[in-house]
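> Sequence and predicted model, in that order:
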Amino acid sequence: MIDIGAQIGATGRAVTEVEGHIRVLLTRDYAATPDDVWDALTDPARLRRWFLPISGDLRAGGQFQLEGNAGGEILHCEPPSRLRVTFGGPSSLVEVRLSGDDTHTRLELEHTVPVEFAGSAAGSLFVGPGWDGAALGLALHLVGAVADDPNSIETQRFNLASIAAWVRATTGVATDAEVEAGRAAALAQYCPDVKD
């Protein structure tokens, strides 16, 4: 069992709309070196243990495919500090930045899409909880633990708390109606068996 409140509190979330783009920013600190976190993010054998199996030409300019999820192009790869990829389409960009020292790493994950792709800033509710789950999976992996089944009730309770956190991050950036519609869609997607 995980401490859901502590795990939700360990992650920072921000949503902005600038120049026709929605930006979702997730930040989290890990008690591991940047080299170790980078390796967990980019080594296919490790990535499959905490996120998803990956295939493709895993280098700058290459293509990747996550099993049962998005694929894209690797636009920039600067070990151990910066990875930028398209994610599910050419206008959906994910950038991971790592900084730290020999005792900790700060991860910043930024997912940017055009407003017309997301519909509004409430589009953060479609991707934010998924990135929260990835941040949790990475945290558990780095301490030698394994994430629960993605369909378990505990995972769905975590997702429920994540959705509430993303609602708070999105409030004021999207209209109340857009936030509520995004929240309802996220609840159906991420925690269908748990009532809030």
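Done, it's in.

> CA atoms for contacts and neighbours, from now on please.
Noted.

> hang on, T33 packs against G100?
Yes - T33 is within contact range of G100, at 6.9 Å (criterion: C-alpha atoms under 8 Å).

> How about A174: what's its closest non-neighbour residue?
Leaving out its chain neighbours, the residue that sits closest to A174 by C-alpha to C-alpha, 6 or more residues apart in numbering is A121, at 5.2 Å.

> how many neighbours does that neighbour have?
Counted with other C-alpha atoms under 10 Å, residues neighbouring A121 total 27.

> which residues sit in contact with it?
15-17, 22, 115, 170, 173-174 (C-alpha atoms under 8 Å, 6 or more residues apart in numbering).

> Switch these over to CSV; also include neighbour count.
Below are those laid out as CSV (neighbours: other C-alpha atoms under 10 Å):
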residue, neighbour count
V15, 28
T16, 17
E17, 18
I22, 26
V115, 18
T170, 27
V173, 18
A174, 22
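
> And here is the other one:
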Amino acid sequence: MTIPTATGHRRDLAEGPYCEWTRTFRAPIEDVWAAVTEPQRLARWLGTWTGDPASGEVKFQMTFEDEMPAERFRIDECDAPHRLWITTSMTDGENTEHWQLRLDLAEEGGITTLTFAQNVPDPTMVESVGPGWDYYLDRLVAAEADRDPATVSFEDYYPALSEHYRKEFGRTQ
């Protein structure tokens, strides 16, 4: 068994610290855009959404997270097929968390690069969120390469990659 590589890095933006990942695909930008926005393609590696994006929000349900309630995704910016910025809102009874997610795509020479970022308002969360996004983005890569995303195992990512993210965000255990 080969342990996956942690690929996320800290990026400080005006809005605060983000963790950022990139993945490349030998595919047109429109195809990668479809993989991250069309419900049936998204469901292969992450989850699915319902609702009307034209309303400015959708409900998103992760497929591979046990007992995870659906989240409200507010669409902050959408410039298909180049940019999708959203804010998630999830309530755990009395507290509501808001996370900004940014997906930016660029194509050059038949290679599309996806840059994905999530804000990190609490540095302790990066220990699980970092390995989690490596896992899900590797599932996306597998799905787009016509491999079975189920062969990507979360147990290979967490907690094995947590130390990388602690260091990226200046945390020591």
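Now that the structure is in, tell me what you want to look at. Worth saying up front: this structure is predicted, and the values here are computed from it rather than measured.

> picking up where we left off before, identify the farthest-apart pair in the contacts of A121 of the first structure.
V115 and T170 (13.8 Å; C-alpha to C-alpha).

> hey, which helix is longest across the second structure?
Assignment by DSSP state H gives helix 126-144 as the longest helix of the second structure.

> how about that helix, aligned to which bit of the first structure?
Using TM-score structural alignment, helix 126-144 of the second structure corresponds to residues 124-142 of the first structure.

> Name the residues that touch that stretch?
Residues from elsewhere that reach stretch 124-142 of the first structure (C-alpha under 8 Å, 6+ apart): 7-8, 11, 15, 22, 24, 26, 28, 30, 32, 37, 40, 49-51, 118, 146-147, 159, 162-163, 166-167, 170, 182-183, 185-186, 190.

> Give me the buried entries from these.
7-8, 11, 15, 22, 24, 26, 28, 30, 32, 37, 40, 50-51, 118, 147, 159, 162-163, 166-167, 170, 182-183, 186, 190 (16 or more other C-alpha atoms under 10 Å).

> Among the residues you listed, which are located in strands?
Among those, DSSP state E puts 11, 15, 22, 24, 26, 28, 30 in strands.

> What's the match for the last one in the second structure?
For Y30 of the first structure, the aligned position in the second structure is F25, judged by TM-score structural alignment.

> Does that match touch I111 like I think?
Yes - assessed by C-alpha under 8 Å, F25 of the second structure is found in contact with I111 at 5.6 Å.

> what about the helices in the first structure?
Remark: helices assigned in the first structure by DSSP H are 4-9, 34-42, 44-50, 115-118, 124-142, 153-170, 176-190.

> between these, which one is nearest to E108 of the first structure?
Here helix 124-142 is closest among the helices of the first structure (C-alpha to C-alpha), at 10.2 Å.

> Give me the mean deviation of that closest one from the second structure.
Compared with the second structure after the fit, helix 124-142 of the first structure shows a mean deviation of 1.2 Å (mean C-alpha distance after the TM-score superposition for the first structure).

> Now do that helix against strand 21-30, angle only.
20 degrees (axes from the mean of the first three to the mean of the last three C-alpha atoms, to 10 degrees).

> can you pull the buried residues of stretch 1-8 of the second structure?
4, 6-8.

> OK, contacts around the nearest residue to A70 of the first structure once chain neighbours are set aside?
The shortest distance from A70 of the first structure to any non-neighbouring residue, by C-alpha to C-alpha, 6+ apart, is to G88 (4.6 Å). For G88 of the first structure, the contacting residues are 70-72, by C-alpha under 8 Å, 6+ apart.
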